[in-house]
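Q: Could you look at this predicted model? Sequence included:
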Amino acid sequence: MSDRLKALADAGVSIWLDDLSRERIETGNLADLVKEKSVVGVTTNPTIFAGAIADGERYDDQVRRLVEEGKDVDRVVFELTTEDVRNACDIMAPVHAEHPADGRVSIEVEPDLANDTEGTMASARALWSAVDRPNVLIKIPATKEGLPAITAAVAEGISVNVTLIFGIERYREVMDAYLAGLEQARDAGLDLDRIHSVASFFVSRVDTEVDKRLESIGGEEAEALKGMAAVANARLAYAAFEEVIASDRWKLLADAGANPQRPLWASTGVKNQAYSDTLYVTELVVPGTVNTMPEKTMEAFADHGELRGDVVTGTGGEAQQVFDRLADIGVDFEDVLLVLEHEGVDKFKKSWTELVETVSGQMEKAGQGGE
């Protein structure tokens, strides 16, 4: 057992692995991470699946069988990914039984539907039904078109991981969409205790974009502000979460059995090598949150991560000062957020294309092998 990761978990941070493969499932690696590294959840995305399918032979038999059945590439992608998520959910089931908010495995709706509310809902329903496990989370992007889909999914009793959140205003809209869904579910007589959600607030990409702008501005103040925006932005997000949790609207839902939509710190692998490789873990410790980490970041924290207790609660004022200073030297943070959301949706779609192309290649090989 890693002492540092256990201490992080004991501080109230749920450690989720941002990776999944059939190899991790079948070799017992995922189960080992639960036992030894305090891992209590898993997040996936199309890029992760593309890497797993390209690198592993463990998918070959299923691909061959689906090709023989005449399935098209979209169906093969759906079958391969839901199979992995279903099996990962089974591995995480004991964690989920003990702590229902955790033991979760996330799977994304089709990214091409990021700007299509109805399409997103259809994809969410299909994934929810196919995985058919109480501990799955359906990832829905926090685009304008994604917001009504979040409400609709929650209203139907589907647990969601809202992804691609970069700014505070959009985060407030996400929280509002979740509460609206819970209210509809309650009015329809659903058991609110069975509905769970996390809001994935992206971290490192904020520093990447802001630092690029600071670099072009130049000067001492710009240099001093590098690497500060992402953590400050996440801390402001937590302050917004605290406001919602303190509201009368939330209290009514909580009394009806609702679970809070926990903040999840996503994109916590450090992109700038000049920064500590545990920056976005150490600086975002606060009870009742999730940190989903690439294995490299998890290993770094296990080796040398520092824990200074809750470093987020009550830091909203200090975090706002960072943005005041950024504005003073000419960083337009609203524009930063627009760029990040557009880039995020683009990356989301490109990673899906990469996954489809990878699976197409595997299907072609399987077809040739069967001749």
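A: It's in.

Q: From here on, just use CA atoms for contacts and neighbour counts.
A: Will do.

Q: so when I look at residue 107, I'm seeing a helix, right?
A: No. Under DSSP: H, G, I helix; E, B strand; the rest coil, residue 107 sits outside any helix and is assigned strand.

Q: just so I have it, where are all the strands in the stretch 101-250 of the chain?
A: 104-108, 136-141, 160-165, 197-202 (DSSP state E, counting those that start in this stretch).

Q: Measure how the helix or strand containing residue 77 sits relative to strand 136-141, angle-wise.
A: Using DSSP states H and E, residue 77 falls within helix 73-98. Helix 73-98 runs at 120 degrees relative to strand 136-141, counting by axes from the mean of the first three to the mean of the last three CA atoms, to 10 degrees.

Q: how big is the angle separating helix 73-98 from strand 104-108?
A: Using the same axes, to 10 degrees, the direction of helix 73-98 lies 160 degrees away from that of strand 104-108.

Q: if I read this right, residue 14 contacts residue 40, doesn't it?
A: Yes. Using CA atoms under 8 Å, residue 14 makes contact with residue 40 at a distance of 6.4 Å.

Q: dropping in the other structure now:
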Amino acid sequence: MTSPLQKLSDAGVAVWLDDISRERLRSGGLAALIAERNVVGVTSNPTIFAKALSEGDAYDAQLHDLAIRRVSVDEAVRAITAYDIRWGADVLLPVYRDGGGVDGRVSLEVDPRLARDTERTIAEARALWWLVDRPNLMIKIPATVEGLPAITAALAEGISVNVTLIFSLDRYRAVMEAFVSGLEQAKANGHDLSEIHSVASFFVSRVDSEVDKRLNAIGTEQALGLRSKAALANARLAYAAYEEVFAGRRWEALVADGAQAQRPLWASTGVKDPALPDTLYVTELVAPNTVNTMPEATLQATADHGEISGDTVRGTYAAARADLDALAAAGVDLDDVVKVLEDEGVVKFEKSWEELLERVAQELDKQR
């Protein structure tokens, strides 16, 4: 019997794991998920690293060396995270090679405190690309207004990019424009476009969390009947925008030079509302040439009881638009929703980064 994760892969959805840790790497846990759970990529973020540093002794030896060298806390964090990402990239290298570079990817995020600083984001992206030094790396850059030109600049230098923190359809279109512009500049700079890859991380569950909170506050029968519809409608219309952009003449000119489309990546796919099916943001977002990066709990739930019935995105656009229109009619300001989510996302990652810095500082002090 074909497993749900295999069905997902067969439907064109790349299964990525939204987690990494030194313990998962040294125990062979990531390799097992690649072999047994169809995992073909890994994403990370500051929250994931902060959690990893707080558990076990996997980082002790490196922390000891860093303490003896008396490096700064910022440099210690960069060294620790780059080590894990480099190791993860090596584990996934066979996937990368077998698939022509499309998957087998590992993502590392720029310091989230730079989310509103274009030039420093570009400089950090260059530094991380050099430091990890693996062809299957992706540098995560947030889709803030200030992040958009940094995305273009990084791609123009041949750096593969995972664009993160996308919540709105308008911003997603701006991200795709930044991507296409980056590849056009990369071509002019003499880079091989076939070696530059990108994904656009469109966040899902957080949209429902914010919208449903507002619907509950409105409290009408109409409003309550719209709960848990916003995120899927938003994501499905994002895929419609993807189809439109990557079918145009401007894009076709780049395809002739080896360019590959920036795939939509469904992020934040673990359900926040326990009343919802735990595989909702997997089974209802099946479409060709997409990525779904899952927390391990969602990955295992999908493997256990996910019902994959083919494409659940194309053909839903009219209904998705109707759902968003109904939300607006019920009094939900979607423009405000996505602004709040972006601002909160930046702040949450900054907080996690500060927690990571504090944790590393404490560990370095113990070693000195």
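A: Yes, it's here. Keep in mind it's a predicted model, so treat the numbers as computed, not measured.

Q: And the TM-score between them?
A: Comparison of the two superposed chains (TM-score structural alignment, normalised by the length of the second structure) gives a TM-score of 0.98, and 367 aligned residues with a CA RMSD of 1.0 Å.

Q: what is in contact with residue 14 and residue 40 of the first structure at once?
A: residue 102 (CA atoms under 8 Å, 6 or more residues apart in numbering).

Q: what comes up buried for the helix holding residue 77 of the first structure?
A: 73, 76-77, 79-93, 95-96 (16 or more other CA atoms under 10 Å).

Q: on average, how far is that helix from the matching bit in the second structure?
A: Mean deviation of helix 73-98 of the first structure relative to the second structure after superposition (mean CA distance after the TM-score superposition for the first structure): 0.3 Å.

Q: Trace that helix over to the second structure and give me the residue numbers.
A: Under the alignment (TM-score structural alignment), helix 73-98 of the first structure falls on residues 73-98 in the second structure.

Q: Check which helices and strands the helix or strand where residue 30 of the first structure lies sits against.
A: Assigned by DSSP H and E, residue 30 of the first structure falls within helix 29-36. Counting by 3 or more CA pairs under 8 Å, 6 or more residues apart in numbering; DSSP states H and E, the packing neighbours recorded for helix 29-36 of the first structure are helix 22-26, helix 73-98.

Q: Next, the angle helix 29-36 makes with the last one.
A: Between the axes of helix 73-98 of the first structure and helix 29-36, defined by the same axes, to 10 degrees, the angle is 20 degrees.

Q: Figure out how far helix 73-98 of the first structure is from the centre of its chain.
A: Put simply, helix 73-98 of the first structure sits 16 Å off its chain's centre (CA atoms, centre = their mean, to the nearest Å).

Q: still on that earlier bit, hmm, who's touching the helix holding residue 30 of the first structure?
A: So helix 29-36 of the first structure is in contact with 1-2, 23-25, 39-40, 88, 91-92, going by CA under 8 Å, 6+ apart.

Q: out of these, which are buried?
A: Here, 16+ other CA under 10 Å leaves 2, 23-25, 39-40, 88, 91-92 buried among those.

Q: got these as CSV, with distance to residue 137 of the first structure columns?
A: Below are those laid out as CSV (distance: CA to CA, whole Å):
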residue, distance to residue 137 of the first structure
2, 27
23, 21
24, 19
25, 18
39, 16
40, 13
88, 12
91, 15
92, 13
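
Q: Looking at those residues, which one is closest to residue 207 of the first structure?
A: Nearest to residue 207 of the first structure out of these is residue 39 (CA to CA; 26.2 Å).

Q: Residue 12 of the first structure versus the closest one, what's the distance?
A: 13 Å (CA to CA, to the nearest Å).

Q: Give me whichever of the strands of the stretch 101-250 of the first structure is most buried.
A: A comparison of these by mean neighbour count, using mean count of other CA atoms under 10 Å, puts strand 136-141 on top with a mean of 29.

Q: Okay, buried residues for stretch 225-235 of the first structure please.
A: 225-235.

Q: Name the residues of stretch 316-332 of the first structure that are buried.
A: For stretch 316-332 of the first structure, by 16+ other CA under 10 Å, it's 316, 319-320, 322-323, 326, 331.

Q: Contacts only, for residue 152 of the second structure.
A: 178-179, 181-183.

Q: try 10 Å this time
A: Residues in contact with residue 152 of the second structure (CA atoms under 10 Å, 6 or more residues apart in numbering) are 122, 159, 161, 175-186.
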